[in-house]
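> Below are the sequence and a predicted model for it; my questions follow.
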Amino acid sequence: MTVAAQAVPATTTRGAGVTPRRRSVVWVGLLPFAAYVLLFLAIPAVLAVGSGFFDNAGHFTFANLAAFADPSILQEFFASIWISLLTAVVGAVVGAVICFALLGTRPDGFLRTTIDSASSVLAQFGGVMLAFAFIATIGVNGFITQWLISLGWIDNPLTNFGNDGPLIYQVAGLTVVYMYFQIPLMVLTFMPAMEGLKTTWAEASATLGGTRYTYWTRIGMPILAPAFFGSLILLFANSFSSYATAAALISRPVIIPTAIKQQLTSETVVGVANVAGVLALGMVVVMIVLMSAYAALQRRASRWQR
C-alpha cells in the first residue's frame, strides 16, 4: 500500500506537467496562420481604412468623409447594394430549392456527390476566368452572339443591345454573371441545415395530425430560417466585395470595388483626399454589420444542427 500510495503522486505530477506543454505546442502551430492573417489581412485593412482619415499633408482629419456626399459615390454605393441584394435573394431562393430537391436523393448517391462537387468548384469560379467565359459565350464576338447574327436575328450587337453592347457589359448584366457563383455558394452553405432536419420531427407532426404544409410552416421553416438568412447575408457580402469579375467586364467604375480602383489611380472628388480609404471605410462598416448579423444567425442555427 505504501508503494502504491507513493506511485500515484508521481504519475499525477508527470501527467500534470505534460498537458501545458501539449497546449503550448498547439499554439505554436497556429503562429504561421496568425502571421499570415496579421501581415496580409489585418495590417493592409488598417492601412487602407486609416488612410481615409489623413489629408495630402499627412494630417489627421475627418474632412475626407465629405466624399460620401458626392452623387457619383452615392450612386456607386447604391449600385453595389442593389446588385448584391438582388443576386443574394435570387441565389438564396434558387439554391434553397435545389437543396430541398436534393433531400430526396441518397447522401452518397451519384447525383448528390456530383452537385456537391460542382458547387464546390463553381462557388470559387469567379474573377477574370468567369468574365472570359461569359465574354466568349455571349459577348460581342461570343459564340451565341455570332450564332444569332448568322440566323439573322440580330445585325450588330452594339446597335441591337445599345452602345454598351450585350447585357454582360452593363451594370444589370452583372446580376446574371454573379448568379454563376452565388447559387453554388448557397447550396454549399444551406445544405447542411437542410440535412439537419430530423425525420422524427416530421413523424411526430404526422402522428399529431399535422399535414405536410403544417410541418414546413410551423416546424421546418422556423428551424431553417436562421440558416437561410445567414446564408443570404453571406451571399450579399460575397457579391458586395466582388471586384475582378466586374472590373473585367465593365471598364468604368460602377460599383464600390471598381470605384476604389479608380480612386487609387486618379482622384475625381475635388477638395477631398484619399477617397479610396474613405470608400474602404464604408465597405468595412457594411461588412462588419453583415458579419455580425451572420455570426448571430449561425449561433442560433447551430442549436438545431447538434
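Received, thanks.

> going forward, measure contacts between C-alpha atoms and count neighbours the same way
OK.

> what does the helix or strand harbouring S231 contact?
Element membership for S231, per DSSP states H and E: helix 221-240. Residues from elsewhere that reach helix 221-240, judged by C-alpha atoms under 8 Å, 6 or more residues apart in numbering: 80-81, 83-85, 87-89, 91-92, 96, 178, 182, 185-186, 189-190, 193-194, 287, 290-291, 293-295, 297-298, 300-301, 304.

> Write the PyMOL selection for whichever of these are buried.
Once 16 or more other C-alpha atoms under 10 Å is used to decide burial, the buried members of those can be selected in PyMOL as follows:
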select buried, resi 80+81+83+84+85+87+88+89+91+92+96+178+182+185+186+189+190+193+194+287+290+294+297+298+300+301
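
> Check it against this one:
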Amino acid sequence: MRRSTGWLGALPLLAFYAFVFGIPLAALLAGAFTSRGEPTLANLRQSLEGGNLTAMAGSVQVSAVVALTGAVLGSFLAYAVVTSRFTALRNGVLTASGVLANFGGVPLAFFWVATLGNSGVVSGLLGLPSGSLYSFWGLVIVYLYFSVPLMVLVMAPALDGLRPQWREAAANNGATAWHYWRHVGLPVLTPALLGGVVLLFGSAFAAYATAAAMGAGTVVPLVTLKIANALTSDVLIGQENVALALSLDMIVIAGLVMLIYLPLQRRTTRWLQ
C-alpha cells in the first residue's frame, strides 16, 4: 500500500512542473509546427538551413571546446584540492567554485570586457591586440570562467570516493602509479568525467546573456542569439515560429545530453557507495 500511494507526496511538485514547463512546451510545439494557423514542417526545415544551421553548428563547436577544456582543467584542479593537506584551501576553493559556477550573464560579460576588452585594463597594460576578446577563443575563455568551477564541484566528490585501500592494495601487488590510475582510478572516475563533460556542454550550449552582452554574435554564430534576434528584431519579420523551431532543436539536443548524463551519474553513485 505504501509503495502504491507514496508518489502522492510528490503530486504537488509534479503539478508545479507540469504548469511551469508543460504550458511553455505546448506553446513551443504549437508554434514550431504551424504557420499562419496551418500545420507545417517548414519551420523545422528552415531551422536546419543556412544561417540557422551555421548558428547551431557554432554553438555545438563552442560548447564542445569549452566542455573538453573545462573538464581537463577542472579535473586537475579538483585533484590538487582534494589531495591538499590544507583544509582551509580545500574549503576556500570549493566555496569559490560554488559561487563562480553560478556567476554568469551580464556581470560576467562586463567583468571580461572591462579586463580584456578594447579598452580593458589588462589588455591595455599588456598591449594585447584590439578585439582579442571578441573571437572564438575569447568566448571560450569567458565560458571557462564558470565551467571550470562547475567541473571542480563535479569531480571533487568523485575523487573523494577513491578509497586509499585501493591504492595500497595496488602498491602491495607491485603496481606503479601509472598502473593504478590506468586500471583502478580512471575506470572508477570515467563516469564522473564523462558526466562532467556532458554537463559543461549543456551549460555552455544554453548560455545566452553573457554572449549577448559581449556582442559575440557578430564573430561567433550562436543559436541562442539567433533565437533572440528572430523573436525581438525589427528587421526579421515573421520569424517567430522559426525561432520556436530552433528552440525545439535545442531541446532535442539538451534531451540527448541528459540521456547520456543521467545513466553516467547513477553509475558513478553506485561505484562510490
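All right, it came through fine. All values derive from a computational prediction rather than experimental measurement.

> Compute the distance between L189 of the second structure and V152 of the second structure, please.
For L189 of the second structure, the distance to V152 of the second structure equals 13 Å [C-alpha to C-alpha, to the nearest Å].

> Please enumerate the strands of the second structure.
With DSSP state E applied, the second structure shows strands at 34-35, 38-39, listed in chain order.

> Could you identify which of those strands is most buried?
When neighbours are counted by mean count of other C-alpha atoms under 10 Å, the highest per-stretch mean among those falls to strand 34-35, a mean of 18.

> Outside of it itself, list whatever touches it.
Contacts to strand 34-35 of the second structure, defined as C-alpha under 8 Å, 6+ apart, come from residues T40, L41, N43, N241.

> Stretch 236-245 of the second structure too?
For stretch 236-245 of the second structure, the surrounding residues in contact (C-alpha under 8 Å, 6+ apart) are 28-29, 31-35, 43-44, 46-47, 226-231.

> same thing but 6 Å
L28, G31, A32, N43, L44, I227, A230, L231 (C-alpha atoms under 6 Å, 6 or more residues apart in numbering).

> And the fourth one, what's its match in the first structure?
Just to be clear, that refers to N43 of the second structure. Taking TM-score structural alignment as the criterion, the aligned counterpart of N43 of the second structure in the first structure is N64.

> Check the first one too.
Under the alignment by TM-score structural alignment, L28 of the second structure pairs with A48 in the first structure.

> Helices along the stretch 101-250 of the second structure, start to end?
Taking DSSP state H, counting those that start in this stretch to define them, one finds helices in the stretch 101-250 of the second structure at 106-116, 121-126, 136-160, 164-172, 177-180, 186-206, 209-214, 223-232, 240-271.

> Please say which of L189 and V152 of the second structure ends up with more neighbours.
Legend: neighbour count by other C-alpha atoms under 10 Å for L189 of the second structure and V152, higher for V152 (27 against 20).

> my read: that one touches F76, true?
No - under the criterion of C-alpha atoms under 6 Å, V152 of the second structure lies out of contact with F76, with a separation of 8.5 Å.

> can you tell me which residue in the second structure aligns to A202 of the first structure?
The pairwise alignment with the second structure assigns A202 of the first structure to R167, based on TM-score structural alignment.

> re earlier: for P221 of the second structure, state which of the contacts of stretch 236-245 of the second structure is nearest.
Sorting the contacts of stretch 236-245 of the second structure by distance to P221 of the second structure puts I227 at the head of the list, at 11.1 Å, by C-alpha to C-alpha.
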